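Colleague: predicted model and sequence below, questions to follow.
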Amino acid sequence: MPSRNTDRARQPVMRDVARLAGVSHQSVSRVINDNPQVSPDVRARVQAAMKQLGYKPNTVARALARRRTMNIGVIAAGTFQYGPTVMLLSIAETARQAGYATRLLNPVNADRAGMQTAIDQLVDDSVDGIVVLAPVTAAATAVEGLTTDVPLVMFEPDLDNGTTMVAIDESLGARLATRHLLELGHRTVRHVSGPPGWLGTEARIRGWRDELASWGRVAHPTYEGDWSAASGHAAGARIAADPDVTAVYVANDQMALGVLQALGEAGRDVPGDISVVGFDDTPEAAYYRPALTTVRLDFAAVGRRCVERLVELIQSRPLQPQPRVPPELVVRASSAPPRH
């Protein structure tokens, strides 16, 4: 049998890249390790050669050269909800594209001791940096003032400092939802809120109240839910029994689904009798009956920003302030002018 051409079968190595690019082995190494002393021309030639050859840098060697492990720690609380789950997936994928693996911890207790233990555990595991998803007030408060030996970036709903914190402007999203219903002609807007102890609950109530106040309208007591469709259904039954309610803004789409079901069971037409607006724009929202008007939050963008900001801190790059991720109102069939 003819012998296999081992030269063709082997994986390309650094010297192959250097030969094709017409540069030294050291120049290829500098490009791989993001050395700023490489000229743009050399960097472009090396990157083109790597792409042409299909060369994959040795991540272990890169980590040793940089004294990095190429691992990012993630501490998450409240990950059973839609938004944090999407953020986690985005963090893992963005980290992978940047050459990092992720290590996830979900502390049982989101108090100060629990969060410090989680941070210490990740530092002991030699991560290069940490992302903290803190949608609950206890976790966010617990992390304030804690020290760590590695860079740390936090997600807190509606809160940001332009550098080490990333957020969505959730209070603006609540204002958009409320404003949409007022502009349709509704006298006021009732609110089904999330549970206490969540920063998102507070932000969405704050935006709703602020928008009503700017119109000089009454903010009635909220119907409190727990993010679930069942709690939305319970709130919807109470809303259906109140003939004065013509518009309701619900703090997430799952609860809005329960509200729609309860209104339908009570014979109340949506949007003819009562307009309903949700929050989050889950993938199913467009297929509710009727299709749900809602506020779209780009949770995937938050995940990407968290990793990008953390990598900038790890690599000691200059930081540029970033605004909060903007929400977007998505108008569908569940909202309409009130009947007169």
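Modeller: In hand now; what should we look at? Just so it is clear, the model here is predicted, and its values are computed rather than measured.
Colleague: CA only for contacts and neighbour counts going forward, please
Modeller: OK.
Colleague: who's in contact with the nearest residue to residue 247 once chain neighbours are set aside?
Modeller: Spatially, and ignoring its direct neighbours in sequence, residue 247 is nearest to residue 275 (4.6 Å; Cα to Cα, 6 or more residues apart in numbering). By Cα atoms under 8 Å, 6 or more residues apart in numbering, residue 275 lies in contact with 181, 246, 247, 248, 334, 335, 336, 337, 338.
Colleague: how deep is residue 65 tucked in, by neighbour count?
Modeller: Other residues within reach of residue 65, judged by other Cα atoms under 10 Å, total 11.
Colleague: residue 22 now?
Modeller: By other Cα under 10 Å, neighbour count at residue 22 equals 14.
Colleague: what distance do you get for the spatially most central residue of the chain to residue 10?
Modeller: Closest residue to the average C-alpha location of the chain: residue 299 at 3.1 Å, with Cα atoms, centre = their mean. Look at residue 299 and residue 10: by Cα to Cα, to the nearest Å, they are 42 Å apart.
Colleague: for the stretch 201-340 of the chain, just list every one of the strands.
Modeller: Residue ranges of the strands in the stretch 201-340 of the chain, as given by DSSP state E, counting those that start in this stretch, are 223-224, 247-250, 275-277, 294-296, 328-330.
Colleague: of all those strands, which lies closest to residue 16?
Modeller: strand 294-296 (48.0 Å; Cα to Cα).
Colleague: if we can go back for a sec, wait, which of the strands of the stretch 201-340 of the chain is closest to residue 238?
Modeller: Closest of the strands of the stretch 201-340 of the chain to residue 238 is strand 223-224, at 8.6 Å (criterion: Cα to Cα).
Colleague: for the closest one, name the packing helices and strands.
Modeller: Here strand 223-224 touches strand 190-193, going by 3 or more Cα pairs under 8 Å, 6 or more residues apart in numbering; DSSP states H and E.
Colleague: and the comparison structure, right after this:
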Amino acid sequence: MSPRHPSEDRAPNQVDVARMAGVSTQTVSRVMSGQQNVRPETARRVLAAVEELGYRVHAAAASLASGRSRILGVIVVSTDRYSTAAVGVGIEQAAAAHRYTVTTASVADHASPEAFIEAFDRLERQGAEGIVLGVPVELDSPAMRLRTDRTPSTRNERASVDPDAPLLLDQHAIARLAVEHLLDLGHKTVWHVPGDEYWLETQQRQEAWEQVLTERGITPPPVIAGDWTPESGYRAGRIIASIPDATAVFVSSDEMAFGLIRALHEAGRSVPEDVSVVSVDDIALAGFASPALTTVRQPFEQMGRAAALRLISQLEGTDVTDAVDVRPELIVRASTAPPRP
């Protein structure tokens, strides 16, 4: 006789799954909580029954049964930057693949270290077993170390002062790719519009920009302030447009580059014929700008997955990490060209 489906007037439960899979309810519980002491074939039968019945685990009940919440916390700076959302997608994907849920705590831009500590405490109270620190600055204080000692954590590191930090995306390499591309096209110098100086990646890209120019015997021109927003890029573009011999600009984000290019167009300077522009990120709109942006791609989703997998490895005591290529890549499009003769 085939297993009975639950009646239409109630949701399926663990007993229904166990009956369909031909196992005990304890086995269903072990599979659904991610425990490893279940034979693979048995686990596949249980998961097939779960899928067919549409069974959903009640998170609070699962937590009580297993003694684990299977919640990952993420601390992020409240911003509308594309990178934050893309990193979050990667974290969510990795968490879901290993049967974790994600809860997020946001702090204000330019927040104090105390604000990050309060966010950490808030996630702990919500039951987070581990926490991803998606923050712009180094948080190294006795108070933060006390928390990271008791609750596993990892950084989503786009920049670090520690060259051996895990999952590190080389911000110096990003700037080198951009600046060397422009100089190799024949431009005599490269102007720079950085992001908000609060972010460590801003500082490291500016250091590399200066270093590359100095290595080529070029005195770096003055930095033109930016803050990641298109508006700041627009203001920087108006300044660049007023400098007749400015033919190449390294802009620290695609979003600022959009504003900069608009300002150049309004001033009658064409891109790339008059001014070549290289930016950073390679967001979805970069290839559809006018002209399409030459930019240094950052693998945001891969970085999010890598951070989550590293944290899950700590929690599970096993190696669940995947190979993640975090090298930046120069994507050459139509916004760069050799300078006019």
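Modeller: Sure, I can see it. Remember, it's a predicted structure, so these values are computed and weren't measured experimentally.
Colleague: hang on, the earlier thing: most surrounded residue in the contacts of residue 275 of structure 1?
Modeller: residue 247 (29 neighbours).
Colleague: now the strands of the stretch 201-340 of structure 1 in JSON lines, with distance to residue 265 of structure 1?
Modeller: Output for those, formatted as JSON lines (distance: least, Cα to Cα, whole Å):
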{"stretch": "strand 223-224", "distance to residue 265 of structure 1": "19"}
{"stretch": "strand 247-250", "distance to residue 265 of structure 1": "17"}
{"stretch": "strand 275-277", "distance to residue 265 of structure 1": "15"}
{"stretch": "strand 294-296", "distance to residue 265 of structure 1": "22"}
{"stretch": "strand 328-330", "distance to residue 265 of structure 1": "26"}
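Colleague: ok, which of those comes nearest residue 94 of structure 1?
Modeller: That would be strand 294-296 among these, by Cα to Cα, at 20.9 Å.
Colleague: average offset between that closest one and structure 2?
Modeller: Superposing on structure 2 and averaging over aligned pairs (mean Cα distance after the TM-score superposition for structure 1), strand 294-296 of structure 1 comes out at 1.8 Å.
Colleague: re earlier: residues touching the residue nearest to the centre of structure 1, list them.
Modeller: 83, 84, 86, 87, 168.
Colleague: swap in residue 274 of structure 1?
Modeller: Neighbours of residue 274 of structure 1 in contact, by Cα under 8 Å, 6+ apart: 245, 246, 247, 248, 268, 335, 338.
Colleague: try it again with 7 Å
Modeller: 245, 246, 247 (Cα atoms under 7 Å, 6 or more residues apart in numbering).
Colleague: how about residue 303 of structure 2?
Modeller: Residues near residue 303 of structure 2 by Cα under 7 Å, 6+ apart: 87, 156, 326.
Colleague: got it, and residue 323 of structure 1?
Modeller: So residue 323 of structure 1 contacts residue 162 (Cα under 7 Å, 6+ apart).
Colleague: same thing but 8 Å
Modeller: Contacts of residue 323 of structure 1 by Cα under 8 Å, 6+ apart are 160, 162.
Colleague: could you check how far it is from residue 94 of structure 1?
Modeller: Counting by Cα to Cα, the gap between residue 323 of structure 1 and residue 94 of structure 1 amounts to 20 Å.
Colleague: which among the contacts of residue 303 of structure 2 count as buried?
Modeller: 87, 156, 326 (16 or more other Cα atoms under 10 Å).
Colleague: right, and the second one touches residue 132 too?
Modeller: Yes: if you go by Cα atoms under 8 Å, residue 156 of structure 2 and residue 132 touch, sitting 6.4 Å apart.
Colleague: find residues that contact each of these two.
Modeller: With Cα under 8 Å, 6+ apart, residue 156 of structure 2 and residue 132 have common neighbours residue 307.
Colleague: possible to save the contacts of residue 299 of structure 1 as CSV with secondary structure and distance to residue 114 of structure 1?
Modeller: Below are these laid out as CSV (DSSP: H, G, I helix; E, B strand; the rest coil; distance: Cα to Cα, whole Å):
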residue, secondary structure, distance to residue 114 of structure 1
83, helix, 22
84, helix, 19
86, helix, 24
87, helix, 22
168, strand, 25
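Colleague: dump the residues you listed to JSON lines, plus distance to residue 145 of structure 1.
Modeller: Formatted as JSON lines, the contacts of residue 299 of structure 1 follow (distance: Cα to Cα, whole Å):
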{"residue": "83", "distance to residue 145 of structure 1": "26"}
{"residue": "84", "distance to residue 145 of structure 1": "23"}
{"residue": "86", "distance to residue 145 of structure 1": "27"}
{"residue": "87", "distance to residue 145 of structure 1": "24"}
{"residue": "168", "distance to residue 145 of structure 1": "22"}
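Colleague: and these, which two are furthest apart?
Modeller: 86 and 168 (13.5 Å).
Colleague: neighbour-wise, which of these two wins?
Modeller: The residue with more neighbours, out of residue 86 of structure 1 and residue 168, is residue 168; 24 against 17, by other Cα under 10 Å.
Colleague: quick one: that one and residue 328 touch, right?
Modeller: No: between residue 168 of structure 1 and residue 328 there is no contact under Cα under 8 Å: 10.8 Å.
Colleague: can you list residues touching both of those two?
Modeller: Listed contacts common to residue 168 of structure 1 and residue 328 are residue 297; contacts here mean Cα under 8 Å, 6+ apart.
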